Every structure is written in structure tokens, then in C-alpha cells.
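How does the following fold in three dimensions:
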Amino acid sequence: MSNQAQEAREALGARLRGFRKDAGFTSGRAFALATGWQESKVSRIENGKQNASETDIRTWCTKTNRPEQIEDLIATVRHIDELWLEWRRQLETGAETRQSKAIPVYARTKVFRIWHPTLIWGTLQTADYAAATFEQVVDFFEIPNDTEAATAKRLERQQYLYQGDRIFNVLLAEQALYTNFGGPEVMKGQLDRLLAVMRLARLSLGIIPRSAPVHIWPGNSFSMFDDRLVLVETYSAEFSVTQPREIEMYAKAYSLLQRSAVYGTAVRDLIFNAIQHFDHMPTD
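The predicted structure follows:
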């Protein structure tokens, strides 16, 4: 869980503990008896060790005579959930819904800072490459197969490369040029796409060569949207960073990663080398 999500959960627990004590329940055991819960559940919620559900909030506020707080606290619970979203829950109806949620974020953003150590950033992907990634998502999370719709929605984001005055700062590790989604022909098409888009004035594409000295460990991929939001992906979940001091840390990490990157002609050379690699790979 992100630090911000944990801090929010602990703050909620402290607030609920205050409600309990103000209502005359001097111990978690007494409150557990009144609600029919396990005492351990009361303790975990109050100490930020367990998420309180919306039903839990309604019960808590009713038992402590704070019904006027229900709406506000439910909004707080939903916000905490948004800070850390399990992929299985986000993708339960397929991948298209999650892709659709990205569109408004992109529309509002003026400056993008993107880091990915292992694959090509979604907005620069070809249809074939994107489809190959979504097929893996479908298999891994065992979700409905809506690869075609999800791919179309991801490609819709590419309109922002050509609209307005947005600036795209994209950093990839050299490994991203070689991580094989879909086979040699798909990869060569994707690499050709990179050569085409890197000519866009609004796009700065940097690549960190595999042997480049680094000034910070590569870590997880992350996407920064202005100075207001960072999205970080893991195998199990995606979490949102909105707290200014945490966003500053990601901005610092991005600057340190940039110090290892090459640009322009050096990037083209790395991409051409990767194309030659896939030229010599069997296509069966």
C-alpha cells in the first residue's frame, strides 16, 4: 500500500476510535459486543490495519450516535480505495473499462513524465503490440477477453500526442526495446513506430542504455501527470500518489533517471540495433 493510503486509513481509524470513546464504549471489547463483531476487527480498523467497509461505517456511526458522519466517512473510505486499486477488481469486467478511465486524466494533463524499464509506454504502442500485452493481461488475471475493445481505447490516447500544447517526456530502459510481445514482426512494427513518433516536437524520448551508470535504482514503472498525480503499477495493483511530498520524490527519481539516458541520434541507433536483432530472429 502507498504511504498516502496507509496514512489515510490510520487517520480514519483514529477518528472512529474517537467516536467510540465519545459514545461511552471505553474498550474495543465493549464495542465489539455491541456490534456483534470480533474484538480483533475493531482493533484492526482503529489502528489502520484493516479497511473499513461502507457497511462497517454505517454500523459504527449508528452505534456511536454519529449518523450525520456516515456520508462523509463513506467518501473517505472510497478515496482510500482509489489510492490502491487491485487489478482484479479494476479489470473484473475486462480491460476496456480501465483504459477508458485514463482518457480524462490525459485530457487534463499538460506535462507528462513517463518511466518504464521493461516495455513501450502505452500511448506509443502499435495496435498489434498493445493487443499482445492485453492478451497477457487477460490470461494473467483471468478476466473477460475484450482485447480488441481495450486496444482501441488505448490507441485513443494517441490523439493527445497531436493536440494542444502538451509535453511528453518519456524514458525507457533499453530492455523495453527487446521485451518480446507478439514476436519479431510485431516488435519490428513497434520499433518503427518509435522511430516515427520520436520526431514529434512535443515528445522527448530518452533511453537508458543497459550498461549506463545509474544514479538511482530503476524500480517500478510510473507515470506522472503534471505535479498532481503519479500512477504506479505492480503485479497485484495500481496505486495513486497525490500527496505533494511523495510526488516530489517521484520527480526527483525521474530527474536522476534522466541523467543516465541518451537522446536523439543515440536513441535511433539503439532502436536500429533492436530492429536488427529481431530481423535475425526466427518468425515461426
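
okay, CA-based contacts and neighbour counts for the rest of this
Noted.

centre of the chain versus the helix of greatest length in the chain, how much separation?
Across the chain, the helix with the greatest residue count (assigned by DSSP state H) is helix 3-22. A distance of 25 Å separates the centroid of the chain from that of helix 3-22, by Cα atoms, centre = their mean, to the nearest Å.

got the angle for the next helix or strand after it vs helix 3-22?
Counting by DSSP states H and E, the next helix or strand C-terminal to helix 3-22 is helix 28-35. Angle of helix 28-35 versus helix 3-22, following axes from the mean of the first three to the mean of the last three Cα atoms, to 10 degrees, is 80 degrees.

Show me the helices in the stretch 1-150 of the chain, by range?
Here the stretch 1-150 of the chain has its helices, by DSSP state H, counting those that start in this stretch, at 3-22, 28-35, 39-46, 54-63, 70-83, 87-90, 96-108, 127-141, 147-156.

Alongside the first, I'd like the structure of this one:
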Amino acid sequence: MSTDYQQAREALGLQLRELRLTCPEGRLTGAQLAERLGGGWTKSKVSKLENGRQTASAEELRAWADATGHPEAFAGLLAQLRGFESHIRSWRRQLSSGHRPVQEAITAEHDRTRVLTIWENVLVPGMLQTADYARHVLTRHANLMRSPRDTEDAVRARILRQQGLSEPGRRYRILMWEGALHALVCPPSILAAQLDRLTGLVGLDTLELGVVPFSASLKIFPGNGFWIYDERRVVVEDWHAELWLDDADSVATYLRVWNTLDESALYGVDAQNAINRVRRGLSVRA
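Sure thing, here's the model as predicted:
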């Protein structure tokens, strides 16, 4: 966890402690506040929030403000939370209502973007997935995160976003490491259909689809995936969270990474041939 993020979380905790200690009815102990807040709240949870060891949800901030007799403080607390959550968005919190809201939030970001630049090293990017492939990816992620199951709604939302590929004026610059073509995150027959879709997309006028093959000479290692939105924002995915980075230095760094990887990429017929080689090998294994 970044130092800036932790400092922001601790600053929010100090605000929460101040509200508890200045309750109009008299200062509350952590145990008294937990009892007042009711189900799911413990003295330990109060302590973790106040000491920046846990991040409160918007609903928890509202409950805290009301329980300490400071309902007017909620807006300020929420603004603090949104300020640092705009950079680090934990999967636990994002998936509390399932995958569909996450997909819709990404769609909103896509809708305001004219040029989307993607690097993916382990999966076929969502913008290019078949429904069956997406279904397996989302199901496995829900299992890992122990999040609510809304797989079919999430698949529909993801596939609907792909309409952007046919909209004039949009541009998609997508690079994939060859490993993403081999990953059996679904049955071989479904991966085969996914690879067939990729070969069919090569040459689409809104899409620049590149493949960095295993045999390529690399100037940088193929690190984790990221998405650059109009050179104004980068979203980087990790196991615990997504990082949403808006500062110019970070955007510039990820653009350099993408451009460096692009120097090793195959496009057009060469990319199709690379995908088809994987497809033929998959048929043997299937």
C-alpha cells in the first residue's frame, strides 16, 4: 500500500476519532460507539478505522457521523474517502454488490474516451472477449474474491461495451503478450473460439491489435496489464485493487512502457499468424 494512501487513510481515521470524542452527549468510548452503531460493529473495528488500518465504506461513514451526533460531518468525510479511493479501489469494496457495477463504471470511463491504449499479459482484454470466455473469467474472479454472483449481468455489460469497436472516431490500441493467448482460464474449445474471434478482428479500422510473441527480443519485461484513457488516466489491475492514476508523470510512464513493448509487437497478417499458431496447437491439446 502506498505511503500517500496510508497517510490519507490515517487522516480520515483522525477525523473519525475527533467526532467520537466530541459527541454532543459527551465523549464515547470505542465500545460505546460500537454498541450504538449496532450489528457488525465491534470495538476492534472502531479502533482499526480510527488508526487507519481499515477503510470505511460510505455507508459506515454516514452511520458514524449520525451515531456521534455530527450528521453534518458526513459530506466532508465522504469527500476525504473519495479523494484517496479515486487512486486505489479495492476489489473487496468494488465487488460488494457484484461484478456488474464494476463493469458499468468501466463502461462510463470508456464512453468518455476516444483513444484507449491497452497492454494485457495474462488474459484477452475485455474489449475483445467472447461471452463464453468472459463468463469463465468473471466466474473465477468472483470465486477468488468471494463476491456476489451476478455473472450473466456482468457478461452482458462487458459485451455491450464492445459496441465501441464499431463507432467511428474511436481508436483502440491493444497489445497482448503471447501468454494471454495460451492461458487456459476456460475450456480449450472456448479458448479456440476466442482465438478465432481475435483473428477476425485484425484489420478492423478502429482497432490496432498487436501481439508480442514469446520469440520477440524484449526491451522491457512484460509486466502487469494496464489501460490508458486518452492520456489522462491509467488504470492498473492488481490482485487486491485497481489503481486509478491521474497524474501526468504516471500517465507518461505507462505510455513509455506501452511504446517500448510495442517495438516488439506483430501486427496485421503477422499477428494473425501468431494467433493461428497458438490456435493450431490448442486444437492438438483439445
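
Can you give me the buried ones in the longest helix of structure 1?
Residues 4-6, 8-10, 12-14, 16-17, 19-20 are the ones in helix 3-22 of structure 1 that count as buried (16 or more other Cα atoms under 10 Å).

Residues contacting that helix, please?
Helix 3-22 of structure 1 is contacted by residues 26-27, 31, 45-49, 51, 60-61, 64, 66, 73, 76, 80, 83-84, 241-243 when judged by Cα atoms under 8 Å, 6 or more residues apart in numbering.

thinking again about what came up before, can you redo the helices of the stretch 1-150 of structure 1 as JSON lines with distance to Val232 of structure 1?
Listed next are the helices of the stretch 1-150 of structure 1 as JSON lines, based on distance: least, Cα to Cα, whole Å:
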{"stretch": "helix 3-22", "distance to Val232 of structure 1": "13"}
{"stretch": "helix 28-35", "distance to Val232 of structure 1": "36"}
{"stretch": "helix 39-46", "distance to Val232 of structure 1": "26"}
{"stretch": "helix 54-63", "distance to Val232 of structure 1": "26"}
{"stretch": "helix 70-83", "distance to Val232 of structure 1": "10"}
{"stretch": "helix 87-90", "distance to Val232 of structure 1": "12"}
{"stretch": "helix 96-108", "distance to Val232 of structure 1": "13"}
{"stretch": "helix 127-141", "distance to Val232 of structure 1": "17"}
{"stretch": "helix 147-156", "distance to Val232 of structure 1": "17"}
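
Would you mind saying which of those helices lies nearest Ile207 of structure 1?
Smallest distance to Ile207 of structure 1 across the helices of the stretch 1-150 of structure 1 (Cα to Cα): 19.0 Å, for helix 127-141.

Per the alignment, Arg78 of structure 1 pairs with which residue of structure 2?
Here Arg78 of structure 1 is matched to Arg82 in structure 2, going by TM-score structural alignment.

Find the nearest non-adjacent residue to the residue opposite Ile103 of structure 1 in structure 2 once aligned, please.
Aligned counterpart of Ile103 of structure 1 in structure 2: Thr107 (TM-score structural alignment). The shortest distance from Thr107 of structure 2 to any non-neighbouring residue, by Cα to Cα, 6 or more residues apart in numbering, is to Arg161 (6.0 Å).

and for stretch 120-127 of structure 1, what are the contacting residues?
Under Cα under 8 Å, 6+ apart, the answer for stretch 120-127 of structure 1 is 114, 130, 151-152, 154-155, 157-158, 170, 172, 176-177, 189-190, 193-194, 197.

For that stretch, what is the distance to the chain centroid?
Distance, stretch centre to chain centre, for stretch 120-127 of structure 1: 16 Å (Cα atoms, centre = their mean).

can you give me the end-to-end distance of that stretch?
12 Å (Cα to Cα, to the nearest Å).

Provide the aligned range in structure 2 for that stretch.
Residue span in structure 2 matched to stretch 120-127 of structure 1, by TM-score structural alignment: 124-131.
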